[in-house]
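Asker: all I have is the shape, not the residue letters:
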């Protein structure tokens, strides 16, 4: 049967340059492609035993196959920023729908230990993200006992300083934040006149060229997709391509609050928190995603989420019980992958990394 997919957006892709988006750090097994819209009966098939119903937000891997019934239609956001539609009855390999030659994503990563110390006023937003706002609203973690905070923004010749009692402040300096520049944010917690906790992070301003591309492409998406959920998912993936993680988080939070999303949406929010270095928030979303994946009987997704949770739990661990939990999650991931037929080379490599992580975590558990 001949393939029958078409490019949905015309102008959109003309504004996306191959290789301009830096690959994000990805949790174990995060899917490179994502379903935006489903009409009719569409199944996602990994092998003979692992077949799931398709739904908006579900991640797709290159070894998956889409099976469409008569009259069905599915729209996909591919990792190379193409939006594809399949609209004919039959089975279609995802690797054929989404060309994998220029994927901006990788399925594996390493992470350094998180700076989310609850005793520090760590920056929450905007954090490790690009933004388009000229007067961003900064928020940070409240520290017990703090009576005030000193906030500094430094970069591109700017040195802005203010002091507040709460955990929110908007930049209102006379100098305009410069496109393309990185700005460091230093937050110091005070108890009376004595400082006792300091945290640093930062954000970047999107370049003027990219902002113009973003404006045109966003308008194109809004014209193409009238359904709220479909447009939201398309925007999330587009924002992530531009490293506008704060914008992606805002859309995903709204999407979750408005309905009952599947495991893929929770996983995507967890992944985005992971990208900006907020692993505690990432873990909370991965837990919800795992619960949904178990209800969906999606064994491959369960394995990737268990592995991600194992790594995050290890990074956040402060007690022996935490390390034991991490080991249990990693072991569970291996069990889930063992239930899959004919592992791909990518999955085999992922399992090897999980096994290495499990050995490392077990080494931290006191005998």
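Answerer: Right, received. Where do you want to start? Fair warning: this is a prediction, and the values are worked out from it, not measured in the lab.
Asker: C-alpha from now on. contacts and neighbour counts both.
Answerer: Will do.
Asker: quick one: residue 37 and residue 86, what's the gap?
Answerer: 11 Å (CA to CA, to the nearest Å).
Asker: can you list residues touching both of the two?
Answerer: 74-75 (CA atoms under 8 Å, 6 or more residues apart in numbering).
Asker: and the helices in the stretch 251-367 of the chain?
Answerer: Along the stretch 251-367 of the chain, counting by DSSP state H, counting those that start in this stretch, helices occupy 263-276, 279-296, 299-316, 320-338, 345-362.
Asker: need the ones you listed in JSON lines with mean neighbour count and distance to residue 146, can you?
Answerer: Conversion of the helices of the stretch 251-367 of the chain to JSON lines gives the following (neighbours: other CA atoms under 10 Å; distance: least, CA to CA, whole Å):
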{"stretch": "helix 263-276", "mean neighbour count": "26", "distance to residue 146": "25"}
{"stretch": "helix 279-296", "mean neighbour count": "20", "distance to residue 146": "21"}
{"stretch": "helix 299-316", "mean neighbour count": "26", "distance to residue 146": "23"}
{"stretch": "helix 320-338", "mean neighbour count": "20", "distance to residue 146": "28"}
{"stretch": "helix 345-362", "mean neighbour count": "17", "distance to residue 146": "35"}
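Asker: this is the other structure I want to compare:
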């Protein structure tokens, strides 16, 4: 069992999904979002080498990579999806309370630049090929102000004595407590890319991808962790 201590915070547990964060003066009042309770199966995100395998997914569908089944920190999310061979442009839509935004692009990504999103509301992002025959849909929620302040405060209290790996794990755990699954994954995969993989990082990524039901990425990191001499 991992036990990390830092100012105002104590984290217990091996997997992030089973970890418990106790923050002094912080009350966790999150309700589990509907889209995270029963996430749709989505394609895996790109690995640390920039490869984006589709697995058995339909290559004619622009499967959304992010944001997907997660709260988000930014109200200007970068929307990414798998490129479809032969597609010359894509139609991207975001729909939500009093919002109908759309744009076209030739790239497999675009940054939302429409009207201000409403914190705490659920939005749908839809990406379709130019012919309209193939599309994918995902959901996200922009974190509310109180929760964002809790996160900033919790991160600010992290001990400066933490190793880079301990810091990455601690920040990812804080994100996960607020259902910021994509952000937690990004922190750990950035650490993996910059400093290499360890058993505990792979274990946490396996657990996070299980929570959002990305079985291909679960398998990928399980295989990475099957190295006979993984780092501790």
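Answerer: Great, that's in hand. Nothing here was measured: the structure is a model prediction, and the numbers come from that model.
Asker: any chance you could compute the TM-score here?
Answerer: The TM-score (TM-score structural alignment, normalised by the length of the second structure) is 0.76; 201 aligned residues with a CA RMSD of 2.9 Å.
Asker: got the residue ranges for the strands in the second structure?
Answerer: Along the second structure, the segments classed as strands by DSSP state E run 3-6, 9-12, 20-23, 64-66, 70-72, 78-81, 90-96, 99-105, 109-111, 122-129, 135-142.
Asker: okay, the fifth one sits on what stretch of the first structure?
Answerer: To tie it back to what came earlier, the one meant is strand 70-72 of the second structure. Per the alignment by TM-score structural alignment, strand 70-72 of the second structure matches residues 129-131 in the first structure.
Asker: got the contact list for the residue nearest in space to the middle of the second structure?
Answerer: The second structure has residue 182 as the residue nearest its centroid, 0.7 Å off, counting by CA atoms, centre = their mean. For residue 182 of the second structure, the contact set (CA under 8 Å, 6+ apart) comprises 66-68, 70-72.
Asker: most widely separated two among these?
Answerer: 66 and 71 (11.0 Å; CA to CA).
Asker: for these two, indicate the residue with more neighbours.
Answerer: residue 71 (27 against 23; other CA atoms under 10 Å).
Asker: wait, the more buried one touches residue 176, no?
Answerer: No - using CA atoms under 8 Å, residue 71 of the second structure makes no contact with residue 176, being 9.6 Å away.
Asker: ok, the counterpart of residue 195 of the first structure in the second structure to residue 228 of the second structure distance?
Answerer: In the second structure, the residue matched to residue 195 of the first structure (TM-score structural alignment) is residue 132. Look at residue 132 of the second structure and residue 228 of the second structure: by CA to CA, they are 47 Å apart.
Asker: next: residue 221 of the second structure.
Answerer: Residue 221 of the second structure is 14 Å from residue 228 of the second structure, by CA to CA.
Asker: what sits against the residue sitting furthest away from the middle of the second structure?
Answerer: Going by CA atoms, centre = their mean, the residue of the second structure most distant from its centre is residue 131, 29.3 Å out. Applying CA under 8 Å, 6+ apart to residue 131 of the second structure gives no contacts.
Asker: repeat for residue 247 of the first structure
Answerer: With CA under 8 Å, 6+ apart, residue 247 of the first structure has these contacts: 131, 236, 239.
Asker: could the residues you listed go into CSV alongside distance to residue 227 of the first structure and neighbour count?
Answerer: Formatted as CSV, the contacts of residue 247 of the first structure follow (distance: CA to CA, whole Å; neighbours: other CA atoms under 10 Å):
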residue, distance to residue 227 of the first structure, neighbour count
131, 25, 24
236, 14, 24
239, 18, 20
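Asker: mind jotting down where the helices sit in the stretch 51-200 of the first structure?
Answerer: Applying DSSP H, counting those that start in this stretch to the stretch 51-200 of the first structure gives helices spanning 94-97.
Asker: quick one on the thing from earlier: alignment lookup: the residue nearest to the centre of the second structure to the first structure.
Answerer: So, by TM-score structural alignment, residue 182 of the second structure is matched to residue 246.
Asker: just residue 164 of the second structure next, same as before
Answerer: Correspondence of residue 164 of the second structure to the first structure, assessed by TM-score structural alignment: residue 228.
Asker: do residue 13 of the second structure as well
Answerer: In the first structure, residue 13 of the second structure lands on residue 33 (TM-score structural alignment).
Asker: again, but for residue 153 of the second structure
Answerer: Checking TM-score structural alignment: residue 153 of the second structure goes with residue 216.
Asker: so how far is residue 200 of the first structure from its match?
Answerer: 34 Å.
Asker: what about residue 133 of the second structure, how many neighbours?
Answerer: Neighbours around residue 133 of the second structure, by other CA under 10 Å: 9.
Asker: then the one 4 residues further on?
Answerer: Residue 137 of the second structure has 18 neighbours, counted by other CA under 10 Å.
Asker: setting the sequence-adjacent residues aside, check what's closest to it.
Answerer: Of all residues beyond its chain neighbours, the one nearest residue 137 of the second structure is residue 126 (4.5 Å), with distances taken as CA to CA, 6 or more residues apart in numbering.
Asker: alignment lookup: the one you found to the first structure.
Answerer: With TM-score structural alignment as the criterion, residue 126 of the second structure matches residue 186.
Asker: with adjacent residues omitted, what lies nearest to the residue mapped onto residue 265 of the first structure from the second structure?
Answerer: Structural alignment (TM-score structural alignment) places residue 265 of the first structure against residue 201 in the second structure. Leaving aside its chain neighbours, residue 201 of the second structure sits nearest to residue 188 (6.7 Å; criterion: CA to CA, 6+ apart).
Asker: what's the neighbour count on residue 112 of the first structure?
Answerer: Applying other CA under 10 Å, we find 7 residues neighbouring residue 112 of the first structure.
Asker: which residues touch the closest residue to it other than its chain neighbours?
Answerer: Nearest non-adjacent residue to residue 112 of the first structure, counting by CA to CA, 6+ apart: residue 315, 7.8 Å away. Going by CA under 8 Å, 6+ apart, residue 315 of the first structure touches 112-114.
Asker: please pull up the equivalent of residue 315 of the first structure in the second structure.
Answerer: Aligned counterpart of residue 315 of the first structure in the second structure: none (TM-score structural alignment).
Asker: against residue 172 of the first structure, how distant is residue 315 of the first structure?
Answerer: From residue 315 of the first structure across to residue 172 of the first structure, the span is 36 Å (CA to CA).
Asker: now residue 322 of the first structure
Answerer: Applying CA to CA to residue 322 of the first structure and residue 172 of the first structure gives a distance of 42 Å.
Asker: what's the answer for residue 291 of the first structure, then?
Answerer: Plainly put, residue 291 of the first structure is 43 Å away from residue 172 of the first structure if you go by CA to CA.
Asker: isn't residue 97 of the second structure up against residue 120?
Answerer: No - Residue 97 of the second structure is beyond contact range of residue 120, at 10.8 Å (criterion: CA under 8 Å).
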